[in-house]
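A.B. asks: Structure for this input, please:
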Amino acid sequence: PVVSGNTNDLTGCEVLMRWRHPQMGMIAPNQFIPLAEESGLIVPMTQDLMAQVRDYFAPLAERLPYNFHFGINISASHFKDLSLVEDCRQFLAAFKGYKIQLVLELTERQLIVPSEMTYRIFHELHELGVLIALDDFGTGHSSLAYLREFHIDILKIDQSFIRMIGSDALSGHIVDNVIDLAKRLQMVTVAEGVETQEQAEHLKQYNLDFLQGYLFGRPEDLKIFSDKWLL
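C.D. replies: This next block holds a predicted model:
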């Protein structure tokens, strides 16, 4: 779940990919996502993920909070052709008549190279009303380059910075400056990895748009999530 930075009310979710292996049980994404990206399988896997979320939540659209955000991770592999744009178009069409927001979260395991196709995809996504978020901001080697090259709407401040809150003065200055940069760029801000009430209270002074982390809820199956949050 993703909640409002002011009220802690549900405003959206980040869709996560998990592999439930028949013999090995639940496999963490850091063990298979890099392989999926290297092999190119991440594209059809993401397409399937979007279809699952679309087909499950579209019939529940009237129960979603107004302007509910669906955040879905994408990587450089998605910028080779226009299939991502079509996938997003189909996703949004399923919620026709309801105000929802689709957010694509850029990961930095693979570098997105600026090109004519890349710029065209970004342009067409924004034409559809899709928002682009930079995930784990402050940790990737290309974060600042992405801000310069592409139209980024949302900065997700990495949990490693959130964990610094209350630890020491230097860490506090780092958190302050990361958040200040996001504010100066006039972007929507999301704090990831909020795990304690102390962190949540400290973040209130920054007036961040959204918060996300175990303090509010852990990743859950589609039905468990909807039964818990969409009353």
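A.B. asks: can we go C-alpha only for contacts and neighbour counts from here?
C.D. replies: Fine.
A.B. asks: shouldn't residue 188 be in contact with residue 154?
C.D. replies: Yes - here residue 188 reaches residue 154: they are 4.6 Å apart, a contact under C-alpha atoms under 8 Å.
A.B. asks: of the two, who's got more company?
C.D. replies: Neighbour count, other C-alpha atoms under 10 Å: between residue 188 and residue 154, residue 154 has more, with 23 against 16.
A.B. asks: contacting residues for that one?
C.D. replies: 131, 132, 133, 134, 187, 188, 189, 190 (C-alpha atoms under 8 Å, 6 or more residues apart in numbering).
A.B. asks: quick one: secondary structure of the third one?
C.D. replies: This means residue 133. strand (DSSP: H, G, I helix; E, B strand; the rest coil).
A.B. asks: what residues are up against it?
C.D. replies: 103, 104, 105, 106, 152, 153, 154, 155, 156.
A.B. asks: Of these - the most surrounded one?
C.D. replies: Busiest of those [other C-alpha under 10 Å] is residue 155, holding 27 neighbours.
A.B. asks: sec struct for that one, please.
C.D. replies: strand.
A.B. asks: quick one: it and residue 185 touch, right?
C.D. replies: No - assessed by C-alpha under 8 Å, residue 155 is found out of contact with residue 185, at 9.6 Å.
A.B. asks: Could you export the contacts of residue 133 as a markdown table, including distance to residue 82?
C.D. replies: A markdown table is the format used below for the contacts of residue 133 (distance: C-alpha to C-alpha, whole Å):
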| residue | distance to residue 82 |
| --- | --- |
| 103 | 17 |
| 104 | 14 |
| 105 | 17 |
| 106 | 16 |
| 152 | 19 |
| 153 | 20 |
| 154 | 22 |
| 155 | 24 |
| 156 | 25 |
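A.B. asks: just these now: which is nearest residue 12?
C.D. replies: residue 103 (9.9 Å; C-alpha to C-alpha).
A.B. asks: unless I'm mixing things up, that closest one is touching residue 129, no?
C.D. replies: No - contact criterion C-alpha under 8 Å: residue 103 and residue 129 do not qualify, at 9.2 Å.
A.B. asks: What residues sit buried inside stretch 43-56?
C.D. replies: 43, 46, 49, 50, 51, 54 (16 or more other C-alpha atoms under 10 Å).
A.B. asks: Was I right to think residue 74 contacts residue 104?
C.D. replies: Yes - counting by C-alpha under 8 Å, residue 104 is a contact partner of residue 74 at 6.4 Å.
A.B. asks: Let's see this one next, to set against the first:
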Amino acid sequence: VNPAGLKLKPHTATDFIGHHFSHLVLEEDLQRVSQHFSAARAGTPQRFEARVRDEGEKLLTMDISNLPIMVNGEIVGVFGIARDISEQKHFERQLSFNASHDRLTGLLNRVSLEDQLILDCHISRRRKRRLAVMCIDLDGFKSINDSIGHYFGDQVLIEVAQRMTQQVRPGDTIVRMGGDEFIVLLPDLLRDEDVVPVAERLMASIAKPYCIQGMDLHVSASVGITLSDGHIEQPMQLIQQADMAMYKAKQQGRNNFQWYTSDLNQRVCEHASLRNDLQKAIETQSFRLHYQPQIDARTGRVVGIEALLRWEHLEKGFISPAVFVPVAEDSGQIIPLSLWVLDTACAQLRQLGEQGVTGISMAVNISPMHFQRGQFVECIQTVLSKHGLSAGQLELEITESLLLHNVEQAIDTLHQVKALGVRIALDDFGTGFSSLSYLKRLPIDKIKIDRSFIQEIATDHHDAAITQGIISMAHHLSLTVVAEGVETASQVDFLKGSRCDIFQGYYFAKPMPYAEIEAFLSQPASHP
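C.D. replies: The predicted structure is shown next:
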């Protein structure tokens, strides 16, 4: 026994004498090691691995070679050489783990998904049970990365993984596919409906606030679910089906779960086609802006115009913003679209000024994703400077969805925008979740009453009371009130009687392209 051997336990030469090697070897490896020693004593050289403990009880992995000792053709003993390969084995285990697991969350990664899915299909088929596959995508996660950085996004993902693990059974599998998308495999279910409480627990757990470095961050989950009895030739089709159902959940307003149905295939293909067409339209600048006038309730004069995005597809015709804007938001295409709208609207406002049309503001809707990205304030400054506009000529229309993530930063950014002199309007007022609680903190100039309250104000006393309450509250806060969707004379009369400040709707003018709005603005006021 050389000095290296004396580092093992027992660790003196005397301690080795008279002892069997079983005192060194870990009990779980003893039977296998004994077989190797027996084979070496029988004359066959051996090479194997065994785990032993050193004098400090640290577990080591040894690469052992056993050679029979021959004297005059007779085996008289065994010569052993042991090499410590513990560090190498640790490295190999780490490589193996990294190959099959996500390094950030410790969950299995997509490389391991297919093998696990095949195994779960086999289990469900053999036991005649059901297999559920869930695709989970985080709502609002991209805005966290874009607005406050990837460190915070990573911390959210780590905690999401921990919360999800606590909500499933030991035999279930959670896989991080990449980004903010996860797959959950639930084998061995007795009934289809057994997946529902699991989905509900996962969604509730994910939706709880994430406190990271003193900031409360919020995400929710859109979940797609598909079910199988395990009899499927291509198990990965289940992942595709769950993914389709997840996109359906996104389209249904997020933070819900949806089931896969056979008709989803066609709808998903249409969604993918629309996204491709959208990218082509962005690259070729195939969009147009239409403008809808905003009318002063007292004078009948146009005091502003709102820029509204329009897309006329070469083959499919007019596509509603309600259809393509959600697709753009999901894909991130909303960023270049928003930049184009802002730049084009400001350029055309400058053109109106050159034609002698002055004293009006340009209202532009701001995407929450665009707003939450860094350099937003600098972007506004650059556009105003580029087109030679004063800050007071621009009005940004925001919605309460800006406040869903990192409220304090959103409010701070709004104050910076306000400091430039740009006006801010809160759009779709009354339909959000936090209007009253945050209204006093927002540096806004206007409130736009959502059209859903205006439609029946002349006949529905509830809508009438809500509208009058909003106007009164806004005036007490020194805010201007704009009524959207004004379409009838009776609505105009009611709103005038309630002291609404500005009207916008088909009763006065529909949204129109630039050439028509230029002609409209050159006419004298026709709605005193």
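A.B. asks: Would you pull the TM-score for this pair?
C.D. replies: In this superposition the chains share a TM-score of 0.88, using TM-score structural alignment, normalised by the length of structure 1; 230 aligned residues with a C-alpha RMSD of 2.2 Å.
A.B. asks: Just tell me what residue 77 of structure 2 corresponds to in structure 1.
C.D. replies: Here residue 77 of structure 2 stays unmatched in structure 1, going by TM-score structural alignment.
A.B. asks: What residue, apart from its backbone neighbours, is nearest residue 216 of structure 1 spatially?
C.D. replies: residue 1 (7.0 Å; C-alpha to C-alpha, 6 or more residues apart in numbering).
A.B. asks: residues near the one you found, how many?
C.D. replies: 22.
A.B. asks: For it, list the residues it contacts.
C.D. replies: Applying C-alpha under 8 Å, 6+ apart, the residues contacting residue 1 of structure 1 are 10, 11, 12, 13, 14, 212, 213, 216, 217, 218, 219.
A.B. asks: Give the aligned equivalent of the last one in structure 2.
C.D. replies: For residue 219 of structure 1, the equivalent position in structure 2 is taken to be residue 511, counting by TM-score structural alignment.
A.B. asks: aligned partner of residue 176 of structure 1 in structure 2?
C.D. replies: That one, residue 176 of structure 1, aligns with residue 468 by TM-score structural alignment.
A.B. asks: Pretty sure its match sits against residue 498.
C.D. replies: Yes - assessed by C-alpha under 8 Å, residue 468 of structure 2 is found in contact with residue 498 at 6.1 Å.
A.B. asks: more crowded one of the two?
C.D. replies: The neighbour comparison of residue 468 of structure 2 against residue 498 (other C-alpha under 10 Å) goes to residue 468, with 19 against 15.
A.B. asks: Can I take it that that one is in a helix?
C.D. replies: Yes - judged by three-state DSSP, residue 468 of structure 2 forms part of a helix.
A.B. asks: nearest to residue 122 of structure 1, of the contacts of residue 133 of structure 1?
C.D. replies: residue 152 (9.3 Å).
A.B. asks: check contacts around the closest one.
C.D. replies: 131, 132, 133, 134, 146, 187.
A.B. asks: Now do the same for it: its match in structure 2.
C.D. replies: Checking TM-score structural alignment: residue 152 of structure 1 goes with residue 444.
A.B. asks: Doesn't that match lie inside a strand?
C.D. replies: No - counting by three-state DSSP, residue 444 of structure 2 is not part of a strand but coil.
A.B. asks: and the gap between it and residue 157 of structure 2?
C.D. replies: 34 Å (C-alpha to C-alpha, to the nearest Å).
A.B. asks: Now check residue 84 of structure 1 against structure 2: what is it aligned to?
C.D. replies: Using TM-score structural alignment, residue 84 of structure 1 pairs with residue 376 in structure 2.
A.B. asks: Neighbours of the closest residue to that match other than its chain neighbours, how many?
C.D. replies: With C-alpha to C-alpha, 6+ apart as the criterion, residue 376 of structure 2 has its nearest non-adjacent residue at 7.3 Å, and that residue is residue 370. By other C-alpha under 10 Å, the residues close to residue 370 of structure 2 number 22.
A.B. asks: ok, residue 370 of structure 2 - contacts?
C.D. replies: Residue 370 of structure 2 neighbours (C-alpha under 8 Å, 6+ apart): 334, 335, 338, 376.
A.B. asks: Tell me the spacing between the residue nearest to the spatial centre of structure 2 and residue 258 of structure 2.
C.D. replies: Nearest to the mean C-alpha position of structure 2, by C-alpha atoms, centre = their mean, lies residue 141 at 3.5 Å. According to C-alpha to C-alpha, residue 141 of structure 2 stands 20 Å off from residue 258 of structure 2.
A.B. asks: Sketch out the helices for structure 1, chain order is fine.
C.D. replies: 33-39, 42-57, 83-93, 116-128, 143-149, 159-162, 169-184, 197-203, 222-229 (DSSP state H).
A.B. asks: list the buried ones in the third one?
C.D. replies: Translated: helix 83-93 of structure 1. Quick answer for helix 83-93 of structure 1 (16+ other C-alpha under 10 Å): 84, 85, 87, 88, 89, 91, 92.
A.B. asks: Which one of the contacts of residue 154 of structure 1 sits in the busiest neighbourhood?
C.D. replies: residue 190 (27 neighbours).
A.B. asks: which one in structure 2 is aligned with it?
C.D. replies: The alignment partner of residue 190 of structure 1 in structure 2, by TM-score structural alignment, is residue 482.
A.B. asks: do the same with residue 161 of structure 1
C.D. replies: Per TM-score structural alignment, residue 161 of structure 1 is aligned with residue 453.
A.B. asks: Equivalent analysis for residue 113 of structure 1, please.
C.D. replies: Counting by TM-score structural alignment, residue 113 of structure 1 corresponds to residue 405 in structure 2.
A.B. asks: Around that match, count how many other residues there are.
C.D. replies: With other C-alpha under 10 Å as criterion, residue 405 of structure 2 counts 22.
A.B. asks: Would you mind confirming that it makes contact with residue 220?
C.D. replies: No - at 11.0 Å, residue 405 of structure 2 and residue 220 do not qualify as touching, with contact defined as C-alpha under 8 Å.
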